[in-house]
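Asker: With the sequence up front, the predicted model follows.
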Amino acid sequence: MNLIRCPLCGTLYRKKDLVVLDIVNTITHSRCVDRENCFPIKDSGTYGQILKAYPFFMETRNTEEEG
């Protein structure tokens, strides 16, 4: 199962969680990210929106839709 956790707080993401995606494709909760000490952010939105917007998350998206 490909469940993704926030690298800072360790919590599993829910589809409606607000997240940011940085230039190295790390997803982090918006509330957790330190905007002064992080990689540049290339996108933000809900976790579900980010998974749908980027094809390299397809395996994760498919796994979470099954569960």
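Answerer: Received it, and whenever you're ready, just let me know what you need.
Asker: contacts and neighbour counts: CA atoms only from here.
Answerer: OK.
Asker: Could you check how many residues crowd around Lys16?
Answerer: Other residues near Lys16 come to 11 when the count uses other Cα atoms under 10 Å.
Asker: Contact partners for the nearest residue to it once chain neighbours are set aside?
Answerer: Nearest residue to Lys16, sequence neighbours excluded (Cα to Cα, 6 or more residues apart in numbering): Thr46, at 5.2 Å. Thr46 makes contact with 15-19, according to Cα atoms under 8 Å, 6 or more residues apart in numbering.
Asker: Got another one to weigh against that:
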Amino acid sequence: MSIRLSEVLCPTCNRIIKESEYVLLDFVYTLSHQECYDSYEDLLIAAGTYKEVAKEFPFFYEDLLN
């Protein structure tokens, strides 16, 4: 069974984040590309590819939203 990840836009560049792109997730659950993140590192709760971060936080799974 394959689980589809939700399409998420980076709030800085407004591009869709791809599964293989490196992202940062902060304490208010804002997901950004690493190169777009412009806040304090102390606020981060996760980092990795979108696919890796989504495994830790199931609210990124599109199937669970339906």
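Answerer: Received it, and whenever you're ready, just let me know what you need. On a predicted model such as this, the values are computed, not experimentally measured, just so you know.
Asker: before we move on, the earlier item: of the contacts of Thr46 of the first structure, just say which sits nearest to Leu51 of the first structure.
Answerer: Lys15 (8.9 Å; Cα to Cα).
Asker: which position in the second structure aligns with that closest one?
Answerer: In the second structure, the residue paired with Lys15 of the first structure is Glu19, using TM-score structural alignment.
Asker: I'd guessed its match sits against Lys51; true?
Answerer: Yes. The pair Glu19 of the second structure / Lys51 is scored as a contact, 4.9 Å apart, by Cα atoms under 8 Å.
Asker: which residues touch the top helix by length along the first structure?
Answerer: Looking across the first structure with DSSP state H, the single longest helix is helix 58-66. Helix 58-66 of the first structure is contacted from outside by 1-4, 51-52, using Cα under 8 Å, 6+ apart.
Asker: and it, how far from the chain's centre?
Answerer: Chain-centre distance of helix 58-66 of the first structure: 13 Å, with Cα atoms, centre = their mean, to the nearest Å.
Asker: buried set for that helix?
Answerer: 61, 64 (16 or more other Cα atoms under 10 Å).
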